[in-house]
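Engineer: Let me see the structure of the following:
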Amino acid sequence: MSKKIRWLALLTLLVFVGGALLTGCGSSGTGGKKETYPAKSIEFVVPFAAGGGSDIMARMLVKVITDNKLCSQPIAVNNKPGGSGSIGYAYVAEKKGDPYYIASVSSSFYTAPIMGKSPVSYKDFTPICGLAMDTLLLVVREDSKYKSVKDVIDDAKARPKGVSVGGTSGTSDDAVMFYAMQDRTGTEMKYVPYNSGGEVMTALLGGHVDIVWTNPGEALGHLQAKKVRALAVASKERLSALPDVPTLKEQGIDLVLAQFRGIIAPKDIPQEAVAYLETMFKKVAETPGWKEDYLKKNMVEGRFMNSKEFAQALVDTTKMYEEFLAKMKK
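Structural biologist: A predicted model of the protein is given here:
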């Protein structure tokens, strides 16, 4: 083979290899075209069992998104309960840089890291948006001997650890309220944790616990069916949907507790994905379906926050819980 032929063969090989390498460098192997987000289905992780407040919100969000065609790809809810929410949150945190995973935020997202019961905190995620403010109701069975918060306190003082209180986990807002109420009233009660708000209500109805702290939406159906009664609400003012239920403060206990419900994603996801998700959820918050079927029906206050605002809210809420829990230890 002549030198000229060998050089032509080598040049042809270099051109072929170089072209292959350039093709391989294109986004998603599409000939250099940038992939438009979302290009596949999105997994919506709920760190608690079905039936609780986080699950109710997630499934309503997906329904509104689907009904209004707000996402070009399907969104599937995946319940990953356990470890006071830490299992589900750790699962999402491990997907660093992957915009196809999102999760709902509830109180244990803030409290579990503070209590040393979660390996991840808000610093390990990308805040997408805030959607609502939720509070707590103190609920008993319809046939309960307790007619007021005073009745509960009096019985707890007479029978230390004799009054059982159902909740979702040792790091949830209901657990924080449980310990705070004990601290303020000088009582000792028994906390019984379950995997979700739905399980808590089942335990109450079955007579396995005496009282529960629960989100209004989790108790609503049972309240309407007159299977349970609400003795108090932990908000600053009475709920418009339950005007006859007094606040704790009205009953002599100066405690107010509410939680932000929102959406997070793994850390370091593309800004394009953050913008898409933020816009999508903002559109959800503006729909009649969300306002009527979720906010009004579940007695939740709508409060949309964009990614930047929600990032600050995560910091502020974590600080609030840190101060709240520190006072309880004193």
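
Engineer: C-alpha from now on. contacts and neighbour counts both.
Structural biologist: Will do.

Engineer: Which residues outside stretch 142-155 are in contact with it?
Structural biologist: 140, 163, 185, 187, 210, 226-229, 231-232, 248, 251 (Cα atoms under 8 Å, 6 or more residues apart in numbering).

Engineer: Filter the residues you listed down to the ones in strands?
Structural biologist: V140, V228, R229, L231, A232 (DSSP state E).

Engineer: this one next, for a side-by-side:
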Amino acid sequence: MKKSILFAFLFIMGAFVVACGSTSSVTSNEEGSADTNTETTDEVAEFTPEGPIKYIVGFAPGGGTDLAARSAARTLNEEGIVEESFAVENITGGGGVRALMELRNKGDENTLLQSVDIYAGMYMPDANMRLDDFIPVAQIANNTLLMVVPSDSEYQTVDELMNAMKDDSKQIFIGLPSATDTVEVAKWNEIAESYGIESELRFIPHNGISEVVPELLGGRIDVALFVPPVIKGYLDSDELNALATLSTERLEVLPEIPTLVEQGSDVYFYRPQGVFMKAGISEEAVSYWENALKEMTMTDSWKEYIESQLYIDEFKGRDEYTEWMDTEGRRYSEFLNSQN
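Structural biologist: Take a look at the predicted model:
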């Protein structure tokens, strides 16, 4: 009988010890509820990239997107945010599509891609990739476009230009840096529609923005859209005149230029610089890079770069940046469908 009592006592004490051990990883928060430390939390805290970090750019060295990637890599290193080195790789072709394919096919947790605007190649009828193949991690800077005419143009306001288009859209030559199925063309059509212009616009395609500038200066085209860094020198020398900025608010660097919104249109046009990663990589890696890029955009050195390039200092995290990509992508898809 005594042995039975002893065994029962030992069994109860053992169960008590096990119960205590099972709650050792549970703590109470300020409201008194229990928080459990999970493996995922530890993984987020412990994740670090393995260098060198592959940083893909889908455009040629020296361009705006290339400079943004190299400046981001340098800032991340010099500010001590990321210790591992970066290797920037330019993979040109297809308006950035070849670089996207490289990321999709070979990307991992240590591979970034510098993105600009939305990629027209994702929305073509025969596209072999979609936004779902990627993770828009963060927008690290923003940019807009200016509607620009020659300084001696007969159209010195947006209303004058649009009224001329309404009278005869074929008499206004619109310069393009590339083909006529791009996002820029979609935006021109949105602008025309907002002013009640129903006739087809006349576009003059070129091989790059460097060809558009002399054509505008020479009066062989009437109007074109440019990002501020490309055109500011010509504005300062009064060789060209900006009728509007396609941002929702006036730019700090060019406060004298009114927005298109102020002049009766609800159309805006942004070309943000952001960072993509391959879909399917770990949540820990995505969170690491999102946080690192956010910290980078808060540094003085990055802000100096933004100011020098006339960018808009605007960070967007993963959710907000992805929402922007989705919205603009749908608008472009609607434009493409309307052309068929």
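
Engineer: what ranges do the helices span in the stretch 101-250 of structure 2?
Structural biologist: For the stretch 101-250 of structure 2, applying DSSP state H, counting those that start in this stretch gives helices covering 158-167, 183-194, 209-217, 228-236.

Engineer: These: which one's closest to M325 of structure 2?
Structural biologist: Comparing those by their distance to M325 of structure 2 (Cα to Cα), the top pick is helix 183-194, with 12.5 Å.

Engineer: for structure 2, what spans make up the strands?
Structural biologist: Under DSSP E, structure 2 gives strands at 26-28, 34-36, 53-57, 86-90, 111-116, 134-141, 146-150, 173-176, 202-205, 223-226, 240-245, 273-278.

Engineer: ok, back up a step: any chance of TSV for the ones in strands among the contacts of stretch 142-155 of structure 1, columns neighbour count and distance to F178 of structure 1?
Structural biologist: Formatted as TSV, those follow (neighbours: other Cα atoms under 10 Å; distance: Cα to Cα, whole Å):
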residue	neighbour count	distance to F178 of structure 1
V140	26	14
V228	22	19
R229	21	18
L231	23	14
A232	22	13
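
Engineer: For T185 of structure 1, grab the count of nearby residues.
Structural biologist: By the measure other Cα atoms under 10 Å, the count of residues near T185 of structure 1 is 16.

Engineer: so what's it up against?
Structural biologist: I153, I253.

Engineer: Could you do I253 of structure 1 as well?
Structural biologist: I253 of structure 1 neighbours (Cα under 8 Å, 6+ apart): M181, R184, T185.

Engineer: follow-up on the earlier one: make a markdown table out of the strands of structure 2 and add distance to R331 of structure 2.
Structural biologist: Converted to a markdown table, the strands of structure 2 look like this (distance: least, Cα to Cα, whole Å):
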| stretch | distance to R331 of structure 2 |
| --- | --- |
| strand 26-28 | 48 |
| strand 34-36 | 44 |
| strand 53-57 | 25 |
| strand 86-90 | 29 |
| strand 111-116 | 17 |
| strand 134-141 | 18 |
| strand 146-150 | 20 |
| strand 173-176 | 19 |
| strand 202-205 | 20 |
| strand 223-226 | 19 |
| strand 240-245 | 20 |
| strand 273-278 | 19 |
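
Engineer: Out of the ones you listed, which gets nearest to K166 of structure 2?
Structural biologist: Proximity to K166 of structure 2, assessed across those by Cα to Cα, is greatest for strand 202-205 (12.3 Å).

Engineer: Next, the contact list for the residue lying closest to A39 of structure 1 once chain neighbours are set aside, please.
Structural biologist: Closest residue to A39 of structure 1 apart from its sequence neighbours, by Cα to Cα, 6 or more residues apart in numbering: Q73 at 7.1 Å. The neighbourhood of Q73 of structure 1, defined by Cα under 8 Å, 6+ apart, consists of P38, A39, K40, S41, I42.

Engineer: before we move on, the earlier item: same check for the contacts of I253 of structure 1, but in structure 2.
Structural biologist: Of the contacts of I253 of structure 1, the ones still in contact in structure 2 (both residues aligned by TM-score structural alignment, their matches' Cα atoms under 8 Å) are M181, R184.

Engineer: Switch the contacts of I253 of structure 1 over to TSV; also include distance to A275 of structure 1.
Structural biologist: Below are the contacts of I253 of structure 1 laid out as TSV (distance: Cα to Cα, whole Å):
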residue	distance to A275 of structure 1
M181	41
R184	44
T185	47
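
Engineer: In structure 1, what residue corresponds to R130 of structure 2?
Structural biologist: Aligned counterpart of R130 of structure 2 in structure 1: S121 (TM-score structural alignment).
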